[in-house]
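**Student:** this is a predicted model, with the sequence first.
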Amino acid sequence: MYKKSLLVALLLPLLAVGQNKFAQLEQLLPTPNEYRNAAGAPGHNYYQQQADYKINVELIDEEQKIIGEETITYTNNSPDNLEYLWIQLDQNMRASDSDTHLIEVERMEDFKSIESIKSKLFEFDGGFKIEGVTTTSGRGMKYYINKTMLRIDLDTPLTEGSSISFKIKWWYNINDRMKIGGRSGYEYFAENDNYLYTIAQWFPRMCVYNDVEGWQNKQFLGRGEFALPFGDYEVAITVPSDHIVGATGELANESKVLTAAQRERLAKARTSDTPVIIVTQDEAEEIEKKKATDKKTWVFKAENVRDFAFASSRKFIWDAMNQPVGGKDVLCMSYYPKEGNPLWEQYSTKVVAHTIKTYSKYTIDYPYPVAISVHAASIGMEYPMICFNFGRPEKDGTYTARTKYGMIGVIIHEVGHNFFPMIVNSDERQWTWMDEGLNTFMQYLTEQEFERNYPSRRGPAHLMTNYMRGNKDNISPIMTNSESIWQFGNNAYGKPATGLNILRETIMGRELFDHAFKTYSERWKFKHPTPADFFRTMEDASAVDLDWFWRAWFYTTDHVDISIDGVKWYELNTGNATVDLPRAKELENEAATPIGEVRNNELIKETYNEKDPSLNDFYTTYDKNDVDGLHAKEYDKLKQRLSDEDIALLNSGKQFYEMKFSNKGGIPMPLILEFTFEDNSKETIKIPAEIWRKHENEVTKVFIFDQKVRSVQLDPNLETADTDVSNNAWPHAKVPTQFELFRKGYSRENPMQRANRAGE
């Protein structure tokens, strides 16, 4: 009995996915409770934990090493007694025995170059070196390290409402991002023997404990990002005295680390609506020529954040400007080496300000005092109030359009992550789409408000069709754990963003969608939402049943392909033979002549009655469409039975079209139909997706017009991500397919370089 019940429980979600798309999602979503209610909002007993940090850290520039000690104060706001605490050790992903290396699938064909072999043989002493876990009084605490997780066993359970403080001392070697990759690390500039550090996941961090899964202690394998509790931070960062440091939070001791000129410029930037240079390029170039031997400690404080990151280098140029949001000022800043110019000085900080302003319009007012973009050669990564972004021009200062728009796009995206998941704090380790997908959607809106017809890579429906019609063996449902996703970018970024755009533009409409999306953002700011909370809130705030959409778009690998399979044309008979019969005869004359009749006329030289005229009588010249007196009498009788309104309807000339549609891809969508009439006028009719609710595979619909239809186009504005538009027109329309020959030996000179050369 137990085994049978367990089997049913395991199969139920799978069976539910295979149900009619319009079946409700109750079988797939967790039951509402006192922590998360049925409307998708936090319940009346919702809770979350608090983790506060005081950290002292030193960056050893000569050794590319981090040494730190932290005090964590952890408050248990749950109703549960906690016998142990779990802490994330993300740097252990780089340890020699890391699962990240062991689980990689490899083939010999992956090692066809010296560089690939050297990469495989490269050894790096990575991972945290934990030197001690103690109480604040110095007494050792029992702990156990399981790869990227550390468990502290408590002497007595931590009860509801109580707190515990403890210390962890540690160090690790910073990785070279340019050699072994990573979300953080350093870039080495050999020409002047300098480093640029972008430092993240650099301290042991508390795991989330919540009502959904208890401890979120899933191992960090490198792709699934982070689930973290909120807390207050005070961080003292010791670096060489000639370094400039940017970090999460506000600088608390600027008088000790900045020059008088820098403080004056910074004060000006706080009220300026254009960027003010705080450290100029000339100053940065002069500083990087020599290295200081003394040190400075920069102190930053941040309230109600889920993480902390920083960047440090003597190469940094620094600029800043003010962006008002919701009655508060946000200091938008950029840090970049000369290698980032001229792009970064022209664009970065303005893009930061634009992003903060636009996201705030659609979600929540940005609550933090600063927002920072840091230049890094080959990374895009986000943390509270600070992010690391690529976009480097050529050494001569020129750049391609791809570099420019790629840089702007990644800055928007990474700054936008302040909202998802830094504030609306979803579980990235489980559900990448909840931050990347929502953020990519918002990135698209922000790009389009930055520049008209901005070349966005993701967002519009038609950009997702190649992926969705691809080989299903290499496609995962969106609702797949981060570590198990095929085609990560398309799955977790592109497809969710496209889905939201379809909801906004086609299914819900902008007004309903924007209200619901903002409601979700407001409900879950500084909290931990789940997919069910998002799905339920979007429906609750809009009165639109979207279960079919979540089921089809998020839980399956089906695609959109709706076809016009046939059109039948009808007209009403007026009942008046003098009108109907000539019309019928006209239609017969317009119709194609059957092949048998064509050949009979050619090959039958003489019929029998043509040989024997005696066979001919009154009906030999009979025409079924001729009008006689009996027709007139029948019409008089008909008029006596009908009202004037009925007669007017019969004589209205209404045109009837029965259209047949099939759902070949599996995902139902609204039928958006553009009718073009004989006079070239047009009419668009939109039929909700619910037309498929009882007939998933095939539906018919009758349309009535005052004039004849010349053509019909399904999804005329490419709103639904239909993967095959060749079956979207009646009469059938040819869809051109592009064919481009591969061109060898193309020039590596970018257009800006060619233009500069031409002007010489």
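**Tutor:** All right, it came through fine.

**Student:** from here on, just use CA atoms for contacts and neighbour counts.
**Tutor:** OK.

**Student:** show me where the stretch 451-600 of the chain has strands.
**Tutor:** Secondary structure of the stretch 451-600 of the chain, counting by DSSP state E, counting those that start in this stretch: strands at 562-571.

**Student:** okay, which residue is most central for this structure?
**Tutor:** Nearest residue to the geometric centre of the chain (CA atoms, centre = their mean): Gly437, 2.3 Å.

**Student:** name the SS class of that residue, please.
**Tutor:** With DSSP: H, G, I helix; E, B strand; the rest coil as the basis, Gly437 sits in helix.

**Student:** which element, helix or strand, includes His695?
**Tutor:** Here His695 is covered by no helix or strand, with elements defined by DSSP states H and E.

**Student:** measure how buried the residue lying closest to Ile704 once chain neighbours are set aside is and give me the count.
**Tutor:** Once flanking residues are discounted, Ile704 sits nearest to Phe656: 4.7 Å by CA to CA, 6 or more residues apart in numbering. Counted with other CA atoms under 10 Å, the neighbours of Phe656 add up to 19.

**Student:** next: Val598.
**Tutor:** Neighbourhood size, Val598 [other CA under 10 Å]: 10.

**Student:** make sure the residue nearest to Ile704 is indeed in a strand.
**Tutor:** Yes - assessed by three-state DSSP, Phe656 belongs to a strand.

**Student:** any idea how far Arg36 is from it?
**Tutor:** 50 Å (CA to CA, to the nearest Å).

**Student:** and the helix or strand encompassing Val239, what does it pack onto?
**Tutor:** Assessed by DSSP H and E, Val239 sits inside strand 231-240. The contact analysis (3 or more CA pairs under 8 Å, 6 or more residues apart in numbering; DSSP states H and E) places strand 231-240 against strand 50-60, strand 295-305.

**Student:** any idea which helix or strand comes after it?
**Tutor:** Toward the C-terminus, strand 231-240 is succeeded by strand 244-247 as the next helix or strand (DSSP H and E).

**Student:** ok, second structure coming up, stack it against the first:
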Amino acid sequence: MIKTRRLVLGILFLTGTAFGQNTTTKQGHTNQNKFKQLKELLPTPNLQRTASGAPGIKYTQQKVDYTMDIILDDENTRIYGNETITYHNNSDDTLAYLWVQLDQNMRAADSKSPDIQPSSIPKNTSKKRFNKTYMTAPFDGGFKIESVLNIDDTAISYTINQTMMRVNLAEPLASGAKFEFKIKWWYNINNHRTDGGRSGYEHFSKDGNNNYVIAQFYPRLCVYDNVEGWQNDQFWGRSEFALEFGDFTVQITTPEDHMLGATGVLLNETEVFTKKELKRLKVAKKTFDNPVLIRTQEEAEEIEKKKATKTKTWKFYAENVRDYAFATSRKFIWDAMAVAINGKTVMAYSLYSKEANPLYGDHSTRAVAQTLKTYSKYTFDYPYHKAISVDGQMGMEYPQICFNPGRPDADGSYSDRVKYRMIKVTIHEVGHNFFPMIVNSDERQWTWMDEGLNSYVEMLAELAYDKDFPVTRGYPKNIVGYMAGDQSKIAPIMSKGDHVYEFGNNAYGKPATALWILRETIMGKELFDHAFRTYSQRWMFKHPTPADFFRTMEDASGIDLDWFWRGWFYSTEVNDIGIESVRKFYATEDTEKKAIVFIEDTTEGLNITKPDTAESKYFYEITFNKPGGLVMPIIAEYTYADGSKEKKTYPAQIWRYNDKQVTKAVHSEKQITKIVLDPDLETADVDLSNNSFPKDKKDAFSRFKTKMKN
């Protein structure tokens, strides 16, 4: 009997019918908690990239050195170049071939870039646009590769695939070995003002001169690492570049009357500057308060009247940079100012034509200086010797030099709108010296890692430049419209830049907002600043990934932020937290039970009518709901009967057991008359109509208008 009973019980447990259970199958589920760890999304740590987010003991990266001779043909608007490339294989892998970027091929006559863009026939168009679109042959841009040679001038096999070129090695390149080869090329420079582009020339019909802002002008190596292997994604024109660090020895030949700025240390100042300019430059290197004019507008205007027939060669050396760019024109005015960075002097320069003055003269170099100071404060001391802002009428960045917009009206006047836009873009582009020119993330894969991080620090620099600066990206209130928009047109931040709809909001605005919220609301300034600085310094002159950033921010702060990365970076969910209901109580003593009894007051509003025998405190049971998908802190402002206010923040983890609704008991010495959630618009809450109790839609709208105005 005993053996039989055990058998029956065993069968009952196996079939789920023991102890009153029915035979219905119980369905399990996976962990959908918003606070679950990111482990299944982040790559497994290894000896190259540690679990802390730091480079590991086996971390490696390639090095690529360039020696270049460049000729600018001003008459025909062409670039001619010869380069010798030395590729250092510091990886543990043996490489059968090298991949080289040919970014100018995006502008080749047979480029596929226009073919991937949807288009339609307009109802009407201007004759100029009609001729340009339908009657004019495509611009013949793109690299004209004349030769790819070994160092002994023997030919190397190569294959061009649109904006990428595979160099086929005769013998595999072993780990620790280096390979030298040569490329000769030329291309037609595009007019970036009429045809667009991230570099090119601007033509001034009044005086017949050109301003050149030249980048992506040389075949340059792709990144090879242990995360992506070869980063050889095609360049379609939007997502920018992944590049290796190296040393550049560059000679640039221009017309003799040109003024030129470029990446690197100028080695032959006495050959290219006049004695007067050298004397002024010496003064500028000791002037820290105001820019010093090295070439004045009057001098530039005199020079631009004629065109030199002779040439001169500028010689530069740039150590440990990831790219190279230059700007040159006979029209350029040049001013300079010294910047003190923790005992080191860095030079801030601006090059601009008279058409950009006095706006550039008033603000450009000062904006450069402020950027270097602010970014050095929050990341690391700027390691290079200079930073240049160029009147390039675009927004584009390269090591030590960037091209920026902004010009006054013909009479020299300019509006605040024009001024602030010019300063904003200048700060942003100079800031790119830090991200990604030094903290060298892969822009093609993760645009937000340079644009978003840079946009966040840009905010701090803008406010340091002018405490009333009209910051346009980064404040939580400014991203609400985007986040609350059509979900079919929104991609997570963790998306490739070429594949997102609203590039500016996705890659710049939302990541900057996320970091602002982390600093101001969730982590606090001290913890955030230490962690952000730790990340920046860990990955100086290296190639970080998103996982390295996420892990470092947690490692250096001691705060688990997986819930935040998951919501803000891996999803398109929105924040919407409201007050569902408020119950109010007073406490009184029950002498028979010898206990304190809570009596609910069911009248409308927050007023509590207490008998004289009641305890002095007021008690409330507040139920918060969360129509939005994001988990965020609940920031509640309590207004009391005496007019005073108190703000209380409940951490995001309050939602860990129930993602939809949570109830909180609040007791107070004073009676509460009003409750408002997120009173300072800190959390990008997309619906303020449910943020108040008693409900007050007019108050919510007024609050939003006031905050937007400020």
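**Tutor:** Looks like it arrived, so ask away. A quick note: this is a predicted structure, and the numbers were derived from the prediction, not measured.

**Student:** if we can go back for a sec, and the residue nearest to Ile704 of structure 1, what's its match in structure 2?
**Tutor:** Matched by TM-score structural alignment, Phe656 of structure 1 corresponds to Phe619 in structure 2.

**Student:** that match contacts Val582, correct?
**Tutor:** No - using CA atoms under 8 Å as the test, Phe619 of structure 2 is too far from Val582 to be in contact (10.3 Å).

**Student:** related to what we said a few turns ago, residue contacts, the match of Phe656 of structure 1?
**Tutor:** Contacts for Phe619 of structure 2 (CA atoms under 8 Å, 6 or more residues apart in numbering) come out as 584-587, 665-668.

**Student:** neighbour-wise, which of those residues leads?
**Tutor:** Using other CA under 10 Å as the neighbour criterion, Lys584 leads the contacts of Phe619 of structure 2 with 25 neighbours.

**Student:** tell me, the lengthiest helix in structure 1 lands on which residues of structure 2?
**Tutor:** In structure 1, taking DSSP state H as the definition, the longest helix is helix 343-362. On structure 2, the counterpart of helix 343-362 of structure 1 by TM-score structural alignment is residues 359-378.

**Student:** how much does that stretch stray from structure 1?
**Tutor:** When structure 1 is overlaid, stretch 359-378 of structure 2 sits 0.5 Å from its aligned residues on average, using mean CA distance after the TM-score superposition for structure 1.

**Student:** identify each buried residue in that stretch, please.
**Tutor:** Buried residues in stretch 359-378 of structure 2, counted by 16 or more other CA atoms under 10 Å: 359-361, 363-376, 378.

**Student:** quick check: closest non-adjacent residue to Phe624 of structure 2.
**Tutor:** Per CA to CA, 6+ apart, closest to Phe624 of structure 2 is Ile579, 4.6 Å.

**Student:** who touches the aligned partner of Ala552 of structure 1 in structure 2 in this structure?
**Tutor:** For Ala552 of structure 1, the aligned residue in structure 2 is Gly567 (criterion: TM-score structural alignment). Residues in contact with Gly567 of structure 2 (CA under 8 Å, 6+ apart) are 34, 573, 630-631.

**Student:** top of those residues by number of neighbours, please.
**Tutor:** Ranked by neighbour count under the definition other CA under 10 Å, those are headed by Val631 with 27 neighbours.

**Student:** list the contacts of it.
**Tutor:** For Val631 of structure 2, the contacting residues are 34, 563-564, 567, 575, 652-653, 655, 659, by CA under 8 Å, 6+ apart.

**Student:** go on, Val480 of structure 2?
**Tutor:** By CA under 8 Å, 6+ apart, Val480 of structure 2 lies in contact with 684-686.

**Student:** got the residues you listed as TSV, with secondary structure, distance to Asp207 of structure 2 and neighbour count columns?
**Tutor:** Below are these laid out as TSV (DSSP: H, G, I helix; E, B strand; the rest coil; distance: CA to CA, whole Å; neighbours: other CA atoms under 10 Å):
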residue	secondary structure	distance to Asp207 of structure 2	neighbour count
Ala684	coil	50	24
Asp685	strand	54	24
Val686	coil	53	21
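
**Student:** which of these does structure 1 keep?
**Tutor:** Retained in structure 1: 684-686, out of those (criterion both residues aligned by TM-score structural alignment, their matches' CA atoms under 8 Å).

**Student:** same list (the residues you listed) but as JSON lines, adding distance to Glu271 of structure 2.
**Tutor:** Shown next, in JSON lines, are the kept ones among the contacts of Val480 of structure 2 (distance: CA to CA, whole Å):
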{"residue": "Ala684", "distance to Glu271 of structure 2": "56"}
{"residue": "Asp685", "distance to Glu271 of structure 2": "60"}
{"residue": "Val686", "distance to Glu271 of structure 2": "61"}
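
**Student:** structure 1: which residue goes with Tyr87 of structure 2?
**Tutor:** So Tyr87 of structure 2 corresponds to Tyr74, using TM-score structural alignment.

**Student:** how close does that match get to Asp242 of structure 1?
**Tutor:** In this view, Tyr74 of structure 1 and Asp242 of structure 1 are 35 Å apart by CA to CA.

**Student:** and the closest residue to Arg270 of structure 1 other than its chain neighbours, how many neighbours?
**Tutor:** The spatially closest residue to Arg270 of structure 1, leaving aside those adjacent along the chain, is Asn322, at 5.2 Å (CA to CA, 6+ apart). Using other CA under 10 Å, Asn322 of structure 1 is surrounded by 24 other residues.

**Student:** element containing Asn322 of structure 1, please.
**Tutor:** Assessed by DSSP H and E, Asn322 of structure 1 sits inside strand 317-325.

**Student:** show me which pair in the contacts of Gly567 of structure 2 is furthest apart.
**Tutor:** Maximum pairwise distance in these, criterion CA to CA, is 11.5 Å, between Lys34 and Glu573.

**Student:** can I assume Asp560 of structure 2 is in contact with Arg551?
**Tutor:** No - judged on CA under 8 Å, Asp560 of structure 2 makes no contact with Arg551 at a distance of 9.4 Å.

**Student:** okay, the two: which has more neighbours?
**Tutor:** Taking other CA under 10 Å, Asp560 of structure 2 and Arg551 do not tie; Arg551 has more neighbours (20 against 15).
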